[in-house]
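Visitor: model the following, please.
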Amino acid sequence: MKVLLVEDNNDVGEAVERRLIAAGHIVTWNRDGQHVDDALEHDPVDAVILDLTLPAADGMTILRQIRRRWRDLPVLVITAKAEIDDKVSLLDLGADDYLVKPFDMREMEARLRALVRRPTGHFTSVLQSGDLALDPDGRIVTVAGRVIDLGRREFGLLEALMAQAGRVVSRERLMSRLSDLEDGGSENALELLVSRLRRKIAGSAAEVVTVRGVGYLVRTMQDAQD
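Guide: Take a look at the predicted model:
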């Protein structure tokens, strides 16, 4: 896909650009937020990654301009933690999804792919795998529309897996995530957590699969057949 990156921070911009180019995408990098609408008019893209804090423009204004002229163009906003209170405004203005800095480049790429794959229209940050859905904002998980009760660590594990649905997430990365959530992650704790999570999502079209010696992934029955 072709992506317009609007980001003034060189470190973040270079990391995003490098990740997307390595994945085979084309990236146009706007470093100050000026003339974004003109750039889109003359060089259409499949998606926009938009930072809110820019030296020469206001991210909210840019988002409003994009949505006014390109209603169905996917826009992934990247924002600082201090701006997270603006998330309702972001969605109201037409952001399709958002990530809070610092973020994992693999998650960014996965979310961007998900936005581009979805039908045109406005989107949410809900992660979906078959009939299994996870809403990071509302902290709600459903199977075929039925809410299931997950603990904090179970939710964090499932979110990390679903952010890269269909791809293996290493045990080390998952243990690091659990360590951030609670007082340290270990291989035994991870295995027990995976076992509990499997029981709770039993009956879903999605499953947590062990990739021996590497890690885990979430996939649907259809993914397994493909």
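
Visitor: C-alpha only now, for contacts and for neighbours.
Guide: Will do.

Visitor: and the contacts of the helix or strand encompassing residue 37?
Guide: Applying DSSP states H and E as the criterion places residue 37 in helix 36-42. Residues external to helix 36-42 that are found in contact with it (CA atoms under 8 Å, 6 or more residues apart in numbering): 30, 62, 65-66.

Visitor: to check against the first, give me the structure of this:
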Amino acid sequence: MRFLLVEDNIQLASAVVDRLTLDGHAVDHADTISAAHACIAAASYDLILLDIMLPDGDGRDFLAAHRRAANKTPVIVLTARSQVSDRVGLLDLGADDYITKPFEFSELEARCRAVLRRQGGVADNRRSFANTVLDSMAATLSFDSTERNLRNRELRLLEIFYGSPGQIFTKSHLMDRLFSFDEEASENAIEVYIGRLRKKLEGSAAKIETVRGLGYRLVAVS
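Guide: Presented below is the predicted three-dimensional model:
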């Protein structure tokens, strides 16, 4: 998944980026509202983490404009405000959730998972396809009596396919979802990850199929 972090505290931002990157997410960091708008114009995001007090304006104004533009990307607000009225106001503006500073990274990760589950229309951390079950929390792929562990980026790539079975994803789209602006990666990296996932899916009723000239899709096999 690709996240946008809008936060002007460099120490906090660096810690959040490092933690989410370890989880296999691609994270772009913007320290101003104008930089955040530039990121959104250049890339698509699965989740936005938004601070309120920013050098060039109020994050609430950014959130309101984000929703007026009919942008459905979920937003979790990072706020130092603890008053109920402040939190209610953020939700009414269109925030999908909020977390109060200072926070534990485990709570932030849990809130990210919860918001992404709601966005994907699933009730828990597991997604099923054919005879397989992808468990994002455990980072495992299971079928029949087999359970295979997934590395972080393998997991994030499978989440994309399991979120839209049958949909064709181009290499460029997958790169956009998996890598941030700061990461140097080529389309060959996608081929490597696809190869690894095909090995993990061997013996199951699901496979990642190459659609010549277009990309890849998750399909069921008999």
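
Visitor: roughly how far apart are the alignment partner in the second structure of residue 37 of the first structure and residue 2 of the second structure?
Guide: Matched by TM-score structural alignment, residue 37 of the first structure corresponds to residue 37 in the second structure. According to CA to CA, to the nearest Å, residue 37 of the second structure stands 16 Å off from residue 2 of the second structure.

Visitor: residues near the match of residue 37 of the first structure, how many?
Guide: The number of residues packed near residue 37 of the second structure is 14, by other CA atoms under 10 Å.

Visitor: strands of the first structure, start to end?
Guide: For the first structure, the strands defined by DSSP state E occupy 2-6, 26-30, 47-51, 75-79, 97-100, 127-129, 132-135, 140-143, 146-148, 169-170, 206-211, 215-220.

Visitor: can I get those in TSV with distance to residue 14 of the first structure?
Guide: Output for the strands of the first structure, formatted as TSV (distance: least, CA to CA, whole Å):
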stretch	distance to residue 14 of the first structure
strand 2-6	10
strand 26-30	9
strand 47-51	13
strand 75-79	14
strand 97-100	17
strand 127-129	26
strand 132-135	29
strand 140-143	34
strand 146-148	40
strand 169-170	24
strand 206-211	32
strand 215-220	28
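
Visitor: JSON lines for those, including mean neighbour count?
Guide: Putting the strands of the first structure into JSON lines (neighbours: other CA atoms under 10 Å) gives the following:
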{"stretch": "strand 2-6", "mean neighbour count": "22"}
{"stretch": "strand 26-30", "mean neighbour count": "17"}
{"stretch": "strand 47-51", "mean neighbour count": "24"}
{"stretch": "strand 75-79", "mean neighbour count": "23"}
{"stretch": "strand 97-100", "mean neighbour count": "20"}
{"stretch": "strand 127-129", "mean neighbour count": "18"}
{"stretch": "strand 132-135", "mean neighbour count": "20"}
{"stretch": "strand 140-143", "mean neighbour count": "19"}
{"stretch": "strand 146-148", "mean neighbour count": "12"}
{"stretch": "strand 169-170", "mean neighbour count": "19"}
{"stretch": "strand 206-211", "mean neighbour count": "18"}
{"stretch": "strand 215-220", "mean neighbour count": "20"}
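
Visitor: and residue 190 of the first structure, which of these is closest to it?
Guide: Smallest distance to residue 190 of the first structure across these (CA to CA): 10.2 Å, for strand 215-220.

Visitor: pull up the aligned stretch in the second structure for that closest one.
Guide: Counting by TM-score structural alignment, strand 215-220 of the first structure has no counterpart in the second structure.

Visitor: do the same with stretch 171-181 of the first structure
Guide: So stretch 171-181 of the first structure is aligned with nothing, judged by TM-score structural alignment.

Visitor: enumerate the positions of that stretch that are buried.
Guide: Residues 171, 174-175, 177-178 are the ones in stretch 171-181 of the first structure that count as buried (16 or more other CA atoms under 10 Å).

Visitor: and of the residues you listed, the nearest to residue 9 of the first structure?
Guide: Checking those one by one against residue 9 of the first structure (CA to CA), the nearest turns out to be residue 177, at 25.6 Å.
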